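>>> Fold the following.
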Amino acid sequence: MIDLVTGKPPAATRVVVAMSGGVDSSVVAALCAEAGYETIGITLQLYDHGAALAKKGACCAGSDIHDAHRVAEAIGIPHYVLDYESLFREKVIEDFADAYARGETPIPCVRCNQTVKFRDLLDVARDLGADCLATGHYVQRLMGPAGAELHRATDTTRDQSYFLFATTQTQLDYLRFPLGGMPKTEVRAHAERFGLPVATKPDSQDICFVPNGNYADIVRKLRPEAGEAGDIVDLTGRVLGRHKGLIHYTVGQRRGIEIGGQADPLYVVRLDPEARRLVVGPREALGIAATELSEVNWLGGAVPPEGLAVEVKVRSTAAPVPARWVGGEVRFDSPEYGVAPGQACVAYAGDRVLGGGWIKRTVSALADAA
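Below is the predicted model of the structure:
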């Protein structure tokens, strides 16, 4: 039995569940209803309904809206669909294209949580008089000495805490994550127990609004200049060849550079969109000593002291590495690889998310040592 609002009986508690049409959020809705909460399901239509229907394996697509409605009917709760297409395009899709045009590596799922789901949807839940908003994210909300804390999920293979670093304390106070302490196998078992029509539905893959995972196509359509060819240069600026458009490359990439006759493999070190140049070099040139952050969100209580020892992740799949938090900058204890502007840098203390920010600028370990 799940306990969402301490000190208030479920029958007197109204819960809004963000239903994407997938198995995770469907199980959350079913668990809430089973526990006796007054449960309301809300699904956001985020992009073109017709195109979405044809996209398999996405979240918030047209077929998923239909699935969410079927689940709501099966468990006997009201279900509403809200049209957020314009807002999603402005705050997420356009931002995604702009970031690629700037030579960055964006994470649209974080922007979606930051702008649409955990801001506007949360406001809708409050307008409906709900006591909390529940989602199917794999992350834990635990109570600490100073209030609600954000922690990694117990199932480390499903943990989504990296994508929720921008959650504010006010939002965290209102949010609930019933699946944070469950492995995926248990969630699937609940779906079968409830007889949900999505019990065997595959997990969503790729970015929801990018057909077939081809980022370049959508960026080229929205920002044609990002697809223009230019020079490939080494660290000294010497021209080595031509690239087919910066949108096809990310920092750390090795394949697709297509420069022969080199003694050592070449990697993408950075992108220079103003000059339309792709800068390449040896693997050691990818080592990063520090990174400057923007839009920092801190959940670790008071403002962190200078030089606070933390563990940070610069990619969702990366293992946390030791670093120092110095103002709006993170300094790695050892050179970190695969760090790119536009990604998120998230700080942890054990399993607890302390905060994070967007990587704005990086400092090469080679330059730092010079």
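>>> CA only for contacts and neighbour counts going forward, please
Fine.
>>> Pull out the buried positions in whatever helix or strand Arg242 lives in.
Following DSSP states H and E, the helix or strand that holds Arg242 is strand 239-243. Within strand 239-243, the residues that count as buried by 16 or more other C-alpha atoms under 10 Å are Leu240, Arg242, His243.
>>> got a list of what the first one touches?
Yep, that's Leu240 we're talking about. Residues counted as contacts of Leu240 (C-alpha atoms under 8 Å, 6 or more residues apart in numbering) are Asp231, Ile232, Val233, Asp234, Ile259.
>>> before we move on, what about Val71?
Taking C-alpha under 8 Å, 6+ apart, we find Val71 in contact with Gly21, Ser26, Leu196, Pro197, Val198.
>>> Kindly report the same for Ala344.
Taking C-alpha under 8 Å, 6+ apart, we find Ala344 in contact with Ile107, Tyr162, Lys313, Val314, Arg315, Gly356, Gly357, Trp358, Ile359.
>>> I'd like the structure of this one too, to check against the first:
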Amino acid sequence: MKVMTALSGGVDSSVAAYLLKKAGFEVSGATLHLTGEAQPDAQKSADFLNIPFYEFEEKEAFKKLVIEDFAACYERGETPNPCIVCNVFVKFGILLGKALESGHDFLATGHYAKTQKDAGSGRTLLLRGKDRAKDQTYMLYRLNQHQLSHSMFPLGDLTKPEIREIAETIGLFSANKPDSQDICFVPDGDYAGFLESYRGKRYPTGNFVDESGHVLGTHQGLIRYTVGQRKGLGIALGTPAFVLSKNAEKNTVVLGTEEEKLFTKRIMADRVNWIACDTPPEGLKVTAKTRYSQREAEATLHVTEQGVLAEFKEPQRAATPGQAMVFYDGEVVIGGGTIVGGE
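Purely as a prediction, here's the structure:
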């Protein structure tokens, strides 16, 4: 079996490739050049492991598929997660295609996740990784059956400390390399600054308003705010204020001083992808999360023509349009969608 491993030069992808080679697979490494940043550590990892190494130039595709979507979402008043988009269209889209075209059977990555073939349905299931603190299934929920059936996640049954221990044991240079934290094309975390530079314009100021539409002050551009935000608003109301919602058409940011207004039990999502089934049965009991770092909460699913409505047992804070809502049945990812808003 031939496996192409996506290499970044970090400890996770390097150990993933090492484990596959140790298990007897015919392993190669590959990296995509997406942002103009050199990735010498990826080549260094391949050299250390003594495996063939491929490099693919995909800056234009990345710009079109990921960065353009990122900018458009912010301009619509959403708060996107570009890593999810990159996974489905670039890593498990373009790179998986390159792997299969070059005679490989699978694409492997250093994601903390697992796949499993369901004997009854024949579907390839996506399961959470052993390391719950690092589990990345939230970022992978958009993968389809073709992508999942040709994917391998060698780190699924390991924890981060175990992976670093393996790396140290084999003398891997990246054993103690810090994990990347920011979006790869916005390394300083200044999303607004990036968008204004990318679009070549300054986003217009507009009004902060209350729920009745009364003007409270001036905001510095819609892209600088997200639902639930309290700090950095640049307005003093005499009491803590929160972003309740944004209106791209009116270029307004709605503020409130009662944090409970941010909580809702009913959250709607569209652009839905189901992994474990074609469509879940009405009233399916699941656990769900509406942000990557959030703990799951109990919910009931209602599939509609518009997407899926999740009715939570307990109110959830700051259902943010553009973020993903992902559903689980125990360890198994049922599917997910993009949050439209709370009801």
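>>> re earlier: and which of the contacts of Val71 of structure 1 is nearest to Leu53 of structure 1?
Gly21 (12.5 Å; C-alpha to C-alpha).
>>> what's the neighbour count on the equivalent of the closest one over in structure 2?
Here Gly21 of structure 1 is matched to Gly9 in structure 2, going by TM-score structural alignment. Residues lying near Gly9 of structure 2 (other C-alpha atoms under 10 Å) number 21.
>>> before we move on, which element is Gly9 of structure 2 in?
Applying DSSP H and E, one finds Gly9 of structure 2 in no helix or strand.
>>> any idea how far Lys22 of structure 2 is from it?
From Gly9 of structure 2 across to Lys22 of structure 2, the span is 18 Å (C-alpha to C-alpha, to the nearest Å).
>>> coming back round to it: same check for the contacts of Leu240 of structure 1, but in structure 2.
Among the contacts of Leu240 of structure 1, the contacts conserved in structure 2 (both residues aligned by TM-score structural alignment, their matches' C-alpha atoms under 8 Å) are Asp231, Ile232, Val233, Asp234.
>>> quick one: the last one and Val279 touch, right?
Yes. When contacts are counted by C-alpha atoms under 8 Å, Asp234 of structure 1 is listed as touching Val279 (5.6 Å).
>>> Which of these two has more residues huddled nearby?
More crowded of Asp234 of structure 1 and Val279, by other C-alpha under 10 Å: Val279, with 23 against 20.
>>> how about that one, what's its partner in structure 2?
Counting by TM-score structural alignment, Val279 of structure 1 corresponds to Val254 in structure 2.
>>> what residues does whichever strand or helix holds that match touch?
Using DSSP H and E, Val254 of structure 2 maps to strand 252-256. The contact list for strand 252-256 of structure 2, computed with C-alpha under 8 Å, 6+ apart, reads 206-211, 213, 219, 222, 225, 241-247.
>>> can you check stretch 361-370 of structure 1 too?
By C-alpha under 8 Å, 6+ apart, stretch 361-370 of structure 1 touches 284-293, 335, 339-341.
>>> and if we set it to 10 Å?
Stretch 361-370 of structure 1 has contacts (C-alpha atoms under 10 Å, 6 or more residues apart in numbering) with 269-270, 284-294, 329-332, 334-337, 339-342.
>>> what distance separates stretch 227-240 of structure 2 from the middle of the whole chain?
Offset of stretch 227-240 of structure 2 from its chain centre (C-alpha atoms, centre = their mean, to the nearest Å): 27 Å.
>>> go on, stretch 123-138 of structure 1?
A distance of 19 Å separates the centroid of the chain from that of stretch 123-138 of structure 1, by C-alpha atoms, centre = their mean.
>>> Now for Asp234 and Val279 of structure 1: what residues contact both?
By C-alpha under 10 Å, 6+ apart, Asp234 of structure 1 and Val279 have these common neighbours: Leu240, Leu266, Tyr267, Val268, Val269.
>>> Distance-wise, check the counterpart of Asp206 of structure 1 in structure 2 relative to Gly77 of structure 2.
Under the alignment defined by TM-score structural alignment, Asp206 of structure 1 is paired with Asp182 of structure 2. Separation of Asp182 of structure 2 from Gly77 of structure 2 (C-alpha to C-alpha): 21 Å.
>>> So if I had to pick from these two, which one is more boxed in?
A count of neighbours by other C-alpha under 10 Å puts Gly77 above the other of Asp182 of structure 2 and Gly77, at 25 against 11.
>>> isn't there a helix covering that one?
No. Gly77 of structure 2 is assigned coil when assessed by DSSP: H, G, I helix; E, B strand; the rest coil, not a helix.
>>> unless I'm mixing things up, it is touching Leu222, no?
Yes. Between Gly77 of structure 2 and Leu222 there is a contact at 6.9 Å, judged by C-alpha atoms under 10 Å.
>>> joint contacts of these two?
Taking C-alpha under 10 Å, 6+ apart as the contact rule, Gly77 of structure 2 and Leu222 both touch Lys246, Asn247, Ala248, Asn251, Thr252, Val253.
>>> which residues touch the second one?
Read that as Asn247 of structure 2. Asn247 of structure 2 makes contact with Arg76, Gly77, Glu78, Leu222, Val253, Val254 under the criterion C-alpha under 10 Å, 6+ apart.
>>> before we move on, back to that, how about the contacts made by the match of Gly21 of structure 1?
Taking C-alpha under 10 Å, 6+ apart, one finds 15, 31, 39-46, 173-174, 177 in contact with Gly9 of structure 2.
>>> mind redoing it with 7 Å?
Neighbouring residues of Gly9 of structure 2 by C-alpha atoms under 7 Å, 6 or more residues apart in numbering: Asp41, Ala42, Ser45.
>>> again with Tyr328 of structure 2
Tyr328 of structure 2 makes contacts with Val286, Thr287, Ala288, Ile334, as judged by C-alpha under 7 Å, 6+ apart.
>>> Spatially, what comes nearest to the counterpart of Lys313 of structure 1 in structure 2 if we skip its sequence neighbours?
Mapped onto structure 2 by TM-score structural alignment, Lys313 of structure 1 lines up with Lys289. Nearest residue to Lys289 of structure 2, sequence neighbours excluded (C-alpha to C-alpha, 6 or more residues apart in numbering): Glu296, at 4.7 Å.
>>> looking at it, that neighbour is touching Val286, isn't it?
No. Using C-alpha atoms under 7 Å, Glu296 of structure 2 is not in contact with Val286; the gap is 9.2 Å.
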